[in-house]
Every structure is written in C-alpha cells, then in structure tokens.
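Undergrad: Sequence plus predicted model, see below.
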Amino acid sequence: MLMLALQPYIPLYLPTACYGIRDASQFPSSNLFAAAGDRIWANGTACGRKYLVKCITSTSTPYACNQNQTIQIKIVDHIGQEASVLSAYNTTLFLSPTAFGTIANSSTASSYINIEFEQTSSSRHNRQAFRFDISD
C-alpha cells in the first residue's frame, strides 16, 4: 500500500494540460473532475478518462470517509505546475473540491485515507492510500 498526497484540486482551473484555454465546457456539469498524477498521466493519454473513486477508510481519523459514496470523475488536467512539490510527490489524483467533498469529510483537517479507484473502461482495480490536507 502506498502513501500518497491528495488535496482538493486548486480552483484555478483554466488553462488545463488536457484542453488548453478552451471555455469551461470541458468540465463536467457535476464538477466531479480531477488532475492526474504521473502514475496515470501517461503523456496525456489520461485526458478525458473517467474513474470511479471511493474513499475506503482513514488510517488516522475516524469518519474521514463518506461511506458508500462512489463517484465518477473525469481527468481534465495534469498535476504538474498546479501543486507544490511536497503535495504533488507521488500523488495520483487531485480531486475537485466537489469530488473531494462527496467522498471524504471535508471538515477533517488532515488525514491519511484509503481510496479505491477504477478506470471505467477497464476491469483493472487499484487500491491506494492518499494523504489529503484541507486549508483555506
């Protein structure tokens, strides 16, 4: 099990590595989207991919996960320059605030959580542990 950094995606959405400076229609109307880390970025082929994401457990904070919540997110960006070096290191997904708040209790200040994600067009299943930090 890997320990990875996860933070809600920074709200400066445009331009994106996937779609450049196009209008905001690139984002799903549900606001369930994410930036991909290098592990799934694959030189940009991750753009537009959809993943089912679920918070499984927290290793340090009880009730950090919103149990039984599975969401479908769309990859719209690469973590690259958006994240600080510390928070981006080994990060697989930076979730939009809406996506993050749907699967995890956003009032939790900092915790390690186990997240399960699966590419919707594939039967491959991944289980990873992520660290998320919420700050104003």
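TA: In hand now; what should we look at?

Undergrad: okay, CA-based contacts and neighbour counts for the rest of this
TA: Fine.

Undergrad: Could you measure from the residue nearest to Ala99 when sequence neighbours are not counted over to Thr102?
TA: For Ala99, ignoring the flanking residues on the chain, the nearest one in space by CA to CA, 6 or more residues apart in numbering is Leu32 at 4.8 Å. Distance, Leu32 to Thr102, using CA to CA, to the nearest Å: 9 Å.

Undergrad: so what sits against both of these two?
TA: Residues touching both Leu32 and Thr102 by CA atoms under 8 Å, 6 or more residues apart in numbering: Ile71.

Undergrad: what's the helix or strand where Phe132 lies packed up against?
TA: If you go by DSSP states H and E, Phe132 is part of strand 125-133. Judged by 3 or more CA pairs under 8 Å, 6 or more residues apart in numbering; DSSP states H and E, strand 125-133 is in contact with strand 3-6, strand 110-119.

Undergrad: can you pull the buried residues of the shortest one?
TA: This points to strand 3-6. Leu4, Ala5, Leu6 (16 or more other CA atoms under 10 Å).

Undergrad: Do I have it right that the last one meets Leu93?
TA: In this case it means Leu6. Yes. Applying CA atoms under 8 Å, one finds Leu6 in contact with Leu93, separated by 6.5 Å.

Undergrad: Below is an additional structure, to be compared with the one above:
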Amino acid sequence: MDVEQFPEDGYFVAVSEGLWDNGAACGRKYQMRCISGPRRPCKGGTIVVQVVDFCKTYPCPTTLVLSNKAFNAISRSPNARINVEFAQYVNYI
C-alpha cells in the first residue's frame, strides 16, 4: 500500500466485500455520520471518508473499518461499536 493513496485529512476506510466491488471501490468517497451506539457515543455532523483498502479480517466485522481520525470525528467513545449512515459522495465542483 502506497502512503500517497491516503487522504491528507486522515479520513479513510477499509471496506467489506459487499462494498469492495472487486477493487472498483478503491478511491470512492462516502459521506457518513454516526446514528447510534451504546451510551450515546455520536457526535453531530458528517464527514467524508475515502476507501483505501479491503478489510483484511475474514469475515470482516463491519461494513466500514474507519481510520482512528475518522472514528474520533463522529464518536465520543473510542471503543464503542457504533451504527453509521453512509452514502456515496460525489463532488460536483
């Protein structure tokens, strides 16, 4: 994996087989937000993350494995299992 493929803002994810699309997902962006979890871990607002890898764990424990920086941007609790809402992000600028 090339370090240059990581977004400068540190908001990146690895995805499970369902989103990987035989590698076509690499580079895709998703807008996401935390919607629930134990003891109300969610922060308000949304972030945009970029797919940089396939989840290496089999089976992958989740649909999206967030970087620490991305996770901390949407959750108050670093160890919580959270539910997120996400949609593919398209920048029309």
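TA: Looks like it came in fine. Small disclaimer: the values here were computed from a predicted structure and weren't measured.

Undergrad: How close are the two chains, by TM-score?
TA: Once superposed, the chains reach a TM-score of 0.85 (TM-score structural alignment, normalised by the length of the second structure), with 90 aligned residues with a CA RMSD of 1.6 Å.

Undergrad: Which stretch of the second structure is the strand holding Phe132 of the first structure matched to in the alignment?
TA: On the second structure, no counterpart of strand 125-133 of the first structure exists by TM-score structural alignment.

Undergrad: and the angle for that strand with strand 110-119?
TA: 150 degrees (axes from the mean of the first three to the mean of the last three CA atoms, to 10 degrees).

Undergrad: who touches strand 125-133 of the first structure?
TA: The contact list for strand 125-133 of the first structure, computed with CA under 8 Å, 6+ apart, reads 1-8, 91, 109-119.

Undergrad: same thing but 6 Å
TA: Strand 125-133 of the first structure is contacted from outside by 1-7, 110-118, using CA atoms under 6 Å, 6 or more residues apart in numbering.

Undergrad: centre of the chain versus it, how much separation?
TA: In terms of CA atoms, centre = their mean, to the nearest Å, the centre of strand 125-133 of the first structure is found 9 Å from the chain centre.

Undergrad: Mind listing what's buried along it?
TA: Arg127, Gln128, Ala129, Phe130, Arg131, Phe132.

Undergrad: where do the helices sit along the second structure?
TA: 17-20, 68-74 (DSSP state H).

Undergrad: Quick check: which of these is buried the most?
TA: Neighbour counts (mean count of other CA atoms under 10 Å) averaged over each of the helices of the second structure peak at helix 68-74, with a mean of 18.

Undergrad: Over in the first structure, find the residue span that one aligns onto.
TA: Under the criterion TM-score structural alignment, helix 68-74 of the second structure matches residues 97-103.

Undergrad: To what extent does that stretch diverge from the second structure after superposition?
TA: Superposed on the second structure, stretch 97-103 of the first structure shows a mean distance to its aligned partners of 0.4 Å (mean CA distance after the TM-score superposition for the first structure).

Undergrad: And Ile75 of the first structure, how far from Ser107 of the first structure?
TA: Using CA to CA, Ile75 of the first structure is found at 25 Å from Ser107 of the first structure.
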